[in-house]
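J.: Okay, structure incoming, though there's no sequence with it:
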């Protein structure tokens, strides 16, 4: 783990880096304990953050300053922050070949439905984005409350994998 063992870098990956990974980054960085520094990126970033994702974050009272759609290449070069955890948050990113991350971070797939691909009225879209954000928030809350210091590497890997399959089992 990076730093002094009390601070961990987390990278959330998705294909477009416009909604789910952005919401995860913003939420994790809003947590008061500051035990985690979150980043997000995409394998094929669209270049813009989805306006519905920004609306959901603002509604939740979270800062959207500095959020941008970016390539995962930014985090696979010398001098990039060392990642302790890398989570894919969409099915597309899980099936793609990921770069080799320096320092061998722990990885897991935490799938969420794609709110950007949801079709419906603006009210229905907003409700869908809010539901996906609620799921992201719940999963991150469980993860950030895991006893990281007392779990060995295999037990921790099992817990973060369980979060992707059934969050209730991981808590």
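T.: Structure received. Just so we're clear, the structure is a prediction, and the values are computed from it rather than from any experiment. Residues are numbered from 1 along each chain as shown.
J.: can we go C-alpha only for contacts and neighbour counts from here?
T.: OK.
J.: quick one, helices of the chain?
T.: With DSSP state H as the criterion, the chain has helices at 20-30, 51-59, 91-95, 122-144, 153-165, 167-170.
J.: Show me the one of those helices that comes nearest residue 82.
T.: Proximity to residue 82 (C-alpha to C-alpha) singles out helix 20-30 among these, at 15.8 Å.
J.: and that closest one, how far from the chain's centre?
T.: Distance of helix 20-30 from the chain centroid (C-alpha atoms, centre = their mean, to the nearest Å) equals 6 Å.
J.: Pull out the buried positions in it.
T.: Within helix 20-30, the residues that count as buried by 16 or more other C-alpha atoms under 10 Å are 20, 21, 22, 23, 24, 25, 26, 27, 28, 29, 30.
J.: Pick out the most distant pair among the residues you listed.
T.: Maximum pairwise distance among the buried residues of helix 20-30 (C-alpha to C-alpha): 15.5 Å, between 20 and 30.
J.: Name all residues that make contact with residue 162.
T.: Going by C-alpha atoms under 8 Å, 6 or more residues apart in numbering, residue 162 touches 169, 170.
J.: follow-up on the earlier one: ok, which of the helices of the chain comes nearest residue 73?
T.: helix 91-95 (13.7 Å).
J.: hang on, the earlier thing: with distance to residue 103 added, can I get the helices of the chain in CSV?
T.: Output for these, formatted as CSV (distance: least, C-alpha to C-alpha, whole Å):
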stretch, distance to residue 103
helix 20-30, 21
helix 51-59, 31
helix 91-95, 20
helix 122-144, 20
helix 153-165, 14
helix 167-170, 25
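J.: winner for burial among the ones you listed?
T.: helix 20-30 (a mean of 24; mean count of other C-alpha atoms under 10 Å).
J.: Second structure follows, compare the two:
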């Protein structure tokens, strides 16, 4: 539940993807840096690969984003009673958006921000690197728009509309943009 009385409140945000090795990892790092202390980002997957894609780490490092502590983990970690209560949950891959997610404590706002999977790109190293840089840029643009929202002062309906609009921005892998 969003708290409209605490101006210094830090909002918890969970980014979900099936494998939790690329897109959700990128998003976690981007929001933790660009959220200017207003957000605490996490990432998880429904079927985590168990390791972060090395090109995700390289891309983040190349753009001077933090990589320490990033790991591929199951979304179950965030559904338990001892987990941080999420204010927002965003799916960044179409597969995760279609899966039945756990019931998140606190009833967070959700939206689908799908982009193409850079880890699925095959071919020469430069093509794979380009895919990761593209994914990074799309996510950074969405996260920048999200971080600029006056979250505490928007009513739920307006906030939901804005979150869906962000998910439909350039690079969207699915025209749905609907709530996850």
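T.: All right, it came through fine. Just so we're clear, the structure is a prediction, and the values are computed from it rather than from any experiment.
J.: closest one to residue 79 of the first structure among the helices of the first structure?
T.: Comparing the helices of the first structure by C-alpha to C-alpha, helix 20-30 comes nearest, at 20.2 Å.
J.: Can you spell out which helices and strands pack onto that closest one?
T.: If contacts are counted by 3 or more C-alpha pairs under 8 Å, 6 or more residues apart in numbering; DSSP states H and E, helix 20-30 of the first structure sits against strand 8-14, strand 36-42, helix 51-59, helix 122-144.
J.: give the contact list for the aligned partner of residue 166 of the first structure in the second structure.
T.: By TM-score structural alignment, residue 166 of the first structure lines up with residue 169 in the second structure. Residues in contact with residue 169 of the second structure (C-alpha under 8 Å, 6+ apart) are residue 142.
J.: Counterpart of residue 109 of the first structure over in the second structure?
T.: By TM-score structural alignment, residue 109 of the first structure lines up with residue 112.
J.: now that match, nearest residue through space, not along the chain?
T.: Spatial nearest neighbour of residue 112 of the second structure, excluding adjacent residues (C-alpha to C-alpha, 6 or more residues apart in numbering): residue 91 at 4.9 Å.
J.: Does that neighbour touch residue 17 like I think?
T.: Yes: with contacts counted by C-alpha atoms under 8 Å, residue 91 of the second structure reaches residue 17, the gap being 6.0 Å.
J.: circling back: which one, of the helices of the first structure, ends up nearest to residue 80 of the first structure?
T.: helix 20-30 (16.5 Å).
J.: Average separation of that closest one from the aligned part of the second structure, please.
T.: Superposed on the second structure, helix 20-30 of the first structure shows a mean distance of 0.4 Å to its aligned residues (mean C-alpha distance after the TM-score superposition for the first structure).
J.: what's the average distance of stretch 137-145 of the second structure to the first structure?
T.: Stretch 137-145 of the second structure sits 0.2 Å off on average (mean C-alpha distance after the TM-score superposition for the first structure).
J.: Contacts for stretch 68-83 of the second structure next, please.
T.: 16, 19-21, 25, 29, 43-52, 84-85, 102-105.
J.: one step back: any idea what the residue nearest to residue 112 of the second structure aligns with in the first structure?
T.: Using TM-score structural alignment, residue 91 of the second structure pairs with residue 88 in the first structure.
J.: For its match, list the residues it contacts.
T.: For residue 88 of the first structure, the contacting residues are 12, 13, 14, 94, 107, 108, 109, 110, 111, by C-alpha under 8 Å, 6+ apart.
J.: could you redo the last one with a cut-off of 10 Å?
T.: Applying C-alpha atoms under 10 Å, 6 or more residues apart in numbering to residue 88 of the first structure gives the contacts 11-15, 20-21, 40-42, 94-95, 98, 107-112, 164.
J.: what's the answer for residue 40 of the first structure, then?
T.: 10-14, 17-18, 20-26, 67-72, 75, 86-88.
J.: repeat that with 7 Å
T.: By C-alpha atoms under 7 Å, 6 or more residues apart in numbering, residue 40 of the first structure lies in contact with 11, 12, 13, 17, 21, 22, 25.
J.: And for the second structure, the residue most distant from the center?
T.: For the second structure, the largest distance from the centre (C-alpha atoms, centre = their mean) belongs to residue 124, which lies 27.1 Å off.
J.: Now check the first structure for the residue matching that residue.
T.: Mapped onto the first structure by TM-score structural alignment, residue 124 of the second structure lines up with residue 121.
J.: quick one: its match and residue 48 of the first structure, what's the gap?
T.: 21 Å (C-alpha to C-alpha, to the nearest Å).
J.: for residue 145 of the first structure, same thing?
T.: Distance from residue 145 of the first structure to residue 48 of the first structure, by C-alpha to C-alpha: 31 Å.
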